[in-house]
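J.: only geometry, no sequence info:
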């Protein structure tokens, strides 16, 4: 006897497509509005202004706010130079628009994933029963091959940026939930007990004690969400998502080594910049040693 699990999943997706069309149309409109707004801002900003902003972020965060000093330059100067040169390389290779589209898709996917994932992680940290249910679901989401998410996304959201963003959100969501849950659970129990002894409510305990102490771990989750979004955005080009991933996909289809390599270099540059910026989010404004 053969269990046709795939057949039942397909029937379920078809039922959702036929009976919940309005719901998915609303999701499509909302996601498309977010992506379009980000693309509008990025594509209509002068390229030099975008480079300056990203370069300053890449310098300021590793330097931990210590601007224009020997210690600050030692910590963040190399990343500033790499950011400027890397983005200028993309601009003069003619991939600026694709780069901005990729950033818009990453930011939209990561933003929505964090809006869903951080509250879910807080709920899991405060409810052991929910955590036991959520954990295997996250395991399933992380181990399922990324390409599989594209199939129901096409059926429910057609083709274009929206199914790519939806698939990216599903793929990038688990680290936000896991690390938020981990960060809150790792807050020292004596600190929690002391807060309760001084009369803190559950809301005060969460926002004034647990979240601040867990922030470094939560921001590590932000970094992971952004990096997973970047990796999935490239795969999402197969369902019509734009950006550098689409250039890579065209290079594969045409066996064009030059096109694929140039777009690949763009993705590497973008990945390094985003990774270095978000890696340093959780360290605060502490001063480096002179």
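T.: Yes, it's here. Please read these numbers as outputs of a predicted model, since none were measured by experiment.

J.: CA atoms for contacts and neighbours, from now on please.
T.: Will do.

J.: how about the helices in this structure?
T.: 5-19, 21-44, 47-63, 70-92, 96-126, 128-143, 150-157, 161-185, 189-197, 202-205, 211-235, 244-254, 257-279 (DSSP state H).

J.: Figure out which of those helices is closest to residue 285.
T.: For residue 285, the closest of the helices of the chain is helix 47-63, at 8.2 Å, according to C-alpha to C-alpha.

J.: re the thing from before, okay, the helices of the chain, which one's buried deepest?
T.: Most buried of the helices of the chain by mean neighbour count (mean count of other C-alpha atoms under 10 Å) is helix 161-185; its value is a mean of 26.

J.: about what we covered before: output the helices of the chain as JSON lines; include the columns distance to residue 286.
T.: Below are these laid out as JSON lines (distance: least, C-alpha to C-alpha, whole Å):
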{"stretch": "helix 5-19", "distance to residue 286": "50"}
{"stretch": "helix 21-44", "distance to residue 286": "31"}
{"stretch": "helix 47-63", "distance to residue 286": "9"}
{"stretch": "helix 70-92", "distance to residue 286": "11"}
{"stretch": "helix 96-126", "distance to residue 286": "25"}
{"stretch": "helix 128-143", "distance to residue 286": "34"}
{"stretch": "helix 150-157", "distance to residue 286": "43"}
{"stretch": "helix 161-185", "distance to residue 286": "21"}
{"stretch": "helix 189-197", "distance to residue 286": "23"}
{"stretch": "helix 202-205", "distance to residue 286": "25"}
{"stretch": "helix 211-235", "distance to residue 286": "13"}
{"stretch": "helix 244-254", "distance to residue 286": "36"}
{"stretch": "helix 257-279", "distance to residue 286": "15"}
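
J.: hang on, residue 71 packs against residue 62?
T.: No: judged on C-alpha atoms under 8 Å, residue 71 makes no contact with residue 62 at a distance of 10.4 Å.

J.: residues touching residue 219, list them.
T.: 278, 279, 281, 282 (C-alpha atoms under 8 Å, 6 or more residues apart in numbering).

J.: which non-adjacent residue is nearest the second one?
T.: Put plainly, it is residue 279. Computed as C-alpha to C-alpha, 6 or more residues apart in numbering, the closest residue to residue 279 that is not its neighbour in sequence is residue 223, at 6.1 Å.

J.: Nearest to residue 184, out of the contacts of residue 219: which one, please.
T.: residue 282 (14.9 Å).

J.: number of nearby residues for that closest one?
T.: Neighbourhood size, residue 282 [other C-alpha atoms under 10 Å]: 17.

J.: That one and residue 136, how far apart?
T.: Separation of residue 282 from residue 136 (C-alpha to C-alpha, to the nearest Å): 28 Å.

J.: The structure to be compared is supplied as follows:
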């Protein structure tokens, strides 16, 4: 009756040999192709370094003015602008400005990458039900897998540093971008598409001038979710050398520095609220404009 109480499993030696085979195969792959993969991501590393340098070397009044201008342009709401100003001043006053700028530069690069990769994949999914059925389970796995797991293969391939952390963050953050791009294009009114066909629009013209503009509010929601998930990954990515607000939080956890953890955690919350409110307000404005245009 042992089988009834204890689940039957693979023999210990066989399981050990299987794990050893997989580990050795991955190490061999890393030794053979690690340098080539690292070279492939060199432009990404350069982009990240220049972005971080721009954010940290630019005087704080200019950064603040740019953020407030973007907040006003996106939301047209003085309360959101005032909230952004208060958050930035509090971050600077408590000496977290440089770490915050590093985190924002990381989020900026991650978002650009997620948009550049996610929107084309979302467009392809919207055009093929078969491809959507294949890709959806992959996206489900990406969204449910513990974020720590992403760090293991990336670190083994590329080591410790900014680029491995960036790749892990992008993998974690990109599924909402793909899903909501696909959803937004699929929700475009069929009558509008038929009208575009009646005017002789090509598939490319229909995509660029009809589908993407009408799907933009939903795509903006995807960008919003992408930014939030990237911020959620910041502390975890700090374990492999990603600089920013995550490292002080990690240090606070390791050494029981209560105030250090709370202050930097609140700074992450502050920039999360800024990104969330600004992107949501812009998406809502786009939605209202769409409703006005279509009656």
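T.: That came in fine, so what should we check first? These figures come from a predicted structure and were not determined experimentally.

J.: what's the TM-score here?
T.: The TM-score (TM-score structural alignment, normalised by the length of structure 1) is 0.89; 274 aligned residues with a C-alpha RMSD of 1.8 Å.

J.: tell me the two of the contacts of residue 219 of structure 1 that are most distant?
T.: Farthest pair in the contacts of residue 219 of structure 1 (C-alpha to C-alpha) is 278 and 282. Separation: 8.1 Å.

J.: Identify the contacts common to the two.
T.: In contact with both residue 278 of structure 1 and residue 282: 219, 220, using C-alpha under 8 Å, 6+ apart.

J.: circling back: check the spacing between the residue nearest to residue 279 of structure 1 and residue 175 of structure 1 real quick.
T.: 9 Å.

J.: and what of residue 193 of structure 1?
T.: Residue 193 of structure 1 is 28 Å from residue 175 of structure 1, by C-alpha to C-alpha.

J.: For the spatially most central residue of structure 2, which residues are in contact?
T.: Centroid-nearest residue in structure 2: residue 173, 3.4 Å away (criterion: C-alpha atoms, centre = their mean). Applying C-alpha under 8 Å, 6+ apart to residue 173 of structure 2 gives the contacts 114, 225, 226, 227, 229, 230.

J.: residues in contact with the residue nearest to the first one when sequence neighbours are not counted?
T.: So that's residue 114 of structure 2. In this structure, residue 114 of structure 2 finds its nearest non-sequential neighbour in residue 174, 5.3 Å apart by C-alpha to C-alpha, 6+ apart. Contacts for residue 174 of structure 2 (C-alpha under 8 Å, 6+ apart) come out as 114, 118, 226.

J.: mind putting those in a markdown table, distance to residue 244 of structure 2 included?
T.: Below are the contacts of residue 174 of structure 2 laid out as a markdown table (distance: C-alpha to C-alpha, whole Å):
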| residue | distance to residue 244 of structure 2 |
| --- | --- |
| 114 | 20 |
| 118 | 25 |
| 226 | 18 |
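
J.: Of the residues you listed, which ones are shared with structure 1?
T.: Counting by both residues aligned by TM-score structural alignment, their matches' C-alpha atoms under 8 Å, structure 1 reproduces these contacts from these: 114, 118, 226.

J.: Aligned to the last one, what sits in structure 1?
T.: When you say that, I think you mean residue 226 of structure 2. Counting by TM-score structural alignment, residue 226 of structure 2 corresponds to residue 225 in structure 1.

J.: which one is its match nearest to, not counting chain neighbours?
T.: That would be residue 172: by C-alpha to C-alpha, 6+ apart, it lies 5.0 Å from residue 225 of structure 1.

J.: Distance of that neighbour relative to residue 109 of structure 1?
T.: Applying C-alpha to C-alpha to residue 172 of structure 1 and residue 109 of structure 1 gives a distance of 8 Å.

J.: hey, what's in contact with both of those two?
T.: residue 229.

J.: Show me which of the kept ones among the contacts of residue 174 of structure 2 is closest to residue 77 of structure 2.
T.: residue 226 (23.0 Å).

J.: which residues touch that closest one?
T.: Residue 226 of structure 2 touches 111, 114, 173, 174, 175, 176, 177, counting by C-alpha under 8 Å, 6+ apart.

J.: Same list (the residues you listed) but as a markdown table, adding distance to residue 132 of structure 2.
T.: Output for the contacts of residue 226 of structure 2, formatted as a markdown table (distance: C-alpha to C-alpha, whole Å):
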| residue | distance to residue 132 of structure 2 |
| --- | --- |
| 111 | 23 |
| 114 | 18 |
| 173 | 19 |
| 174 | 16 |
| 175 | 13 |
| 176 | 14 |
| 177 | 14 |
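
J.: Among these, which one sits closest to residue 53 of structure 2?
T.: Using C-alpha to C-alpha, the contacts of residue 226 of structure 2 come closest to residue 53 of structure 2 at residue 111, 17.6 Å.

J.: Identify the residue nearest that closest one in space, chain neighbours excluded?
T.: Closest to residue 111 of structure 2 by C-alpha to C-alpha, 6+ apart is residue 227, at 6.4 Å.

J.: Residue 268 of structure 2: which of the kept ones among the contacts of residue 174 of structure 2 is nearest?
T.: Nearest to residue 268 of structure 2 among these, with distances taken as C-alpha to C-alpha, is residue 226, at 15.2 Å.

J.: Without its sequence neighbours, what residue ends up closest to residue 214 of structure 2?
T.: Residue 214 of structure 2's closest residue in space is residue 188 (C-alpha to C-alpha, 6+ apart), at 6.5 Å.

J.: quick one: contacts for the one you found?
T.: Residue 188 of structure 2 neighbours (C-alpha under 8 Å, 6+ apart): 211, 214, 215.

J.: how near is it to residue 124 of structure 2?
T.: Taken as C-alpha to C-alpha, the span from residue 188 of structure 2 to residue 124 of structure 2 is 15 Å.

J.: Residue 194 of structure 2 now?
T.: 20 Å.

J.: Over to residue 74 of structure 2?
T.: Distance, residue 74 of structure 2 to residue 124 of structure 2, by C-alpha to C-alpha: 29 Å.

J.: Equivalent analysis for residue 154 of structure 2, please.
T.: 27 Å.

J.: And residue 15 of structure 2, by the same measure?
T.: Counting by C-alpha to C-alpha - residue 15 of structure 2 and residue 124 of structure 2 are separated by 40 Å.
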